[in-house]
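*Asks:* how does the following fold in three dimensions:
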Amino acid sequence: MAPHGKRVGINWTVETENVRKMRREGLSYSQIGLVYGCSGWSVRDAMKVRGATVARAKSRKTAAEIRKAQREKAVRDALRREAKAQARKVAPSWIGGLAPFSLLSRLDRDIQSGADPVEASRAIFGTRTPRPLIGVYG
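*Replies:* Alright, predicted model coming up:
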């Protein structure tokens, strides 16, 4: 087997320092391989043979970027919790499409007090009207 780099015409002994510099700048082995016209694995193996493994520099986030990300996550979490709470409020507590007597009596009380039947049923059941009311209140 030919030494690393010979098969692609690269003298890795000379290029080792350039690869180290590129790694410090944050490039991955595959990106460095594109520069030299070979695979990232070839670059990694060639550096390993020469004992020149250099960790890639990770870009550090500033404190402002971290705070912004935390705020955005807090907003997303709050919106998700609110949506869950709303779904729980609107979620019908009926089984098999039949509403319990307590909900039907509340609807009846609202209608008797003069509320619009359709609006009263939407306020209690959301957009899902239980089976006994389908023909009655639209």
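*Asks:* every contact and neighbour count from this point should use C-alpha atoms.
*Replies:* OK.
*Asks:* can you pull the contacts of R106?
*Replies:* Contact criterion CA atoms under 8 Å, 6 or more residues apart in numbering gives no residues in contact with R106.
*Asks:* quick one: name whatever helix or strand follows the strand or helix carrying it.
*Replies:* Taking DSSP states H and E as the definition, R106 sits inside helix 101-112. On the C-terminal side of helix 101-112, the closest following helix or strand by DSSP H and E is helix 117-125.
*Asks:* how far off centre is that next one?
*Replies:* The chain centroid and the centroid of helix 117-125 are separated by 36 Å under CA atoms, centre = their mean, to the nearest Å.
*Asks:* flag every buried residue along that helix.
*Replies:* Applying a neighbour-count criterion of 16 or more other CA atoms under 10 Å, one finds P117, A120, S121, R122, I124, F125 buried in helix 117-125.
*Asks:* farthest-separated two in these?
*Replies:* Farthest apart among the buried residues of helix 117-125 by CA to CA are P117 and F125. That separation is 11.8 Å.
*Asks:* to check against the first, give me the structure of this:
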Amino acid sequence: MAAHGKRVGVNWDVETENVLKMRREGLSFSKIGLVYGCSEWSVRDAMKVRGVNTVRTRTVKTDAEIRKAHQEKAVRDALRRHTKAQAKKAASAWIGGLAPFSVLSKLDRDIQSGADPVEAGRAIFGNRIPRPLIGVHG
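*Replies:* Below is the predicted model:
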């Protein structure tokens, strides 16, 4: 196996200082590899042979980035909970197509107070109308 750098025509003994300078500027090994026309791992191996620390470090997020990520997650969670609650509300309020008395009495109260029967039914049942209400016209 050729010495590190000989494969790609880079004299790493000379370039070590440049690589260290680029690392201090925040460039990743893969970006440095692009500069020299080789892979991230070629650069890592060449630096490791020369005693340079090549441990992969996790990028540290700033407090603002962490706060923003938490806020976005909170918004997503709130929207998911809201959607789930709406779906639960619109879910069948009746069992086997028969509406419970409490739901029917609420619908009756709404109709008696002058609400449009169709709209009152939709507000309670969504677009699915239980069997006892089919054919009922206020």
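*Asks:* can you put the buried residues of helix 117-125 of the first structure in CSV and add distance to A99 of the first structure?
*Replies:* Putting the buried residues of helix 117-125 of the first structure into CSV (distance: CA to CA, whole Å) gives the following:
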residue, distance to A99 of the first structure
P117, 16
A120, 14
S121, 11
R122, 13
I124, 11
F125, 9
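*Asks:* what's the closest of these to S28 of the first structure?
*Replies:* Distances from S28 of the first structure to these, taken by CA to CA, are shortest for F125, at 55.7 Å.
*Asks:* out of the buried residues of helix 117-125 of the first structure, who's nearest V49 of the first structure?
*Replies:* F125 (69.9 Å).
*Asks:* where's that closest one relative to Q70 of the first structure, distance?
*Replies:* Distance, F125 of the first structure to Q70 of the first structure, using CA to CA, to the nearest Å: 36 Å.
*Asks:* which one is R24 of the first structure nearest to, not counting chain neighbours?
*Replies:* A57 (5.1 Å; CA to CA, 6 or more residues apart in numbering).
*Asks:* tell me how many other residues crowd that neighbour.
*Replies:* 13 (other CA atoms under 10 Å).
*Asks:* wait, what's in contact with it?
*Replies:* R23, R24, E25, G26.
*Asks:* one more time with 10 Å, if that's ok
*Replies:* By CA atoms under 10 Å, 6 or more residues apart in numbering, the contact set of A57 of the first structure is M22, R23, R24, E25, G26, L27, S28.
*Asks:* the second one falls within a helix, correct?
*Replies:* Looking back up the chat, that one is R23 of the first structure. Yes: secondary structure of R23 of the first structure (DSSP: H, G, I helix; E, B strand; the rest coil): part of a helix.
*Asks:* neighbours of it, just the number please.
*Replies:* For R23 of the first structure, using other CA under 10 Å, the count is 20.
*Asks:* could I get the full set of helices for the first structure?
*Replies:* Using DSSP state H, the helices of the first structure run over 12-24, 29-36, 40-49, 63-90, 101-112, 117-125.
*Asks:* how far off helix 63-90 does the last one point, in degrees?
*Replies:* Same thing as helix 117-125 of the first structure. Helix 117-125 of the first structure and helix 63-90 are oriented at 120 degrees to each other (axes from the mean of the first three to the mean of the last three CA atoms, to 10 degrees).
*Asks:* so which elements touch helix 117-125 of the first structure?
*Replies:* Counting contacts by 3 or more CA pairs under 10 Å, 6 or more residues apart in numbering; DSSP states H and E, helix 117-125 of the first structure is packed against helix 63-90, helix 101-112.
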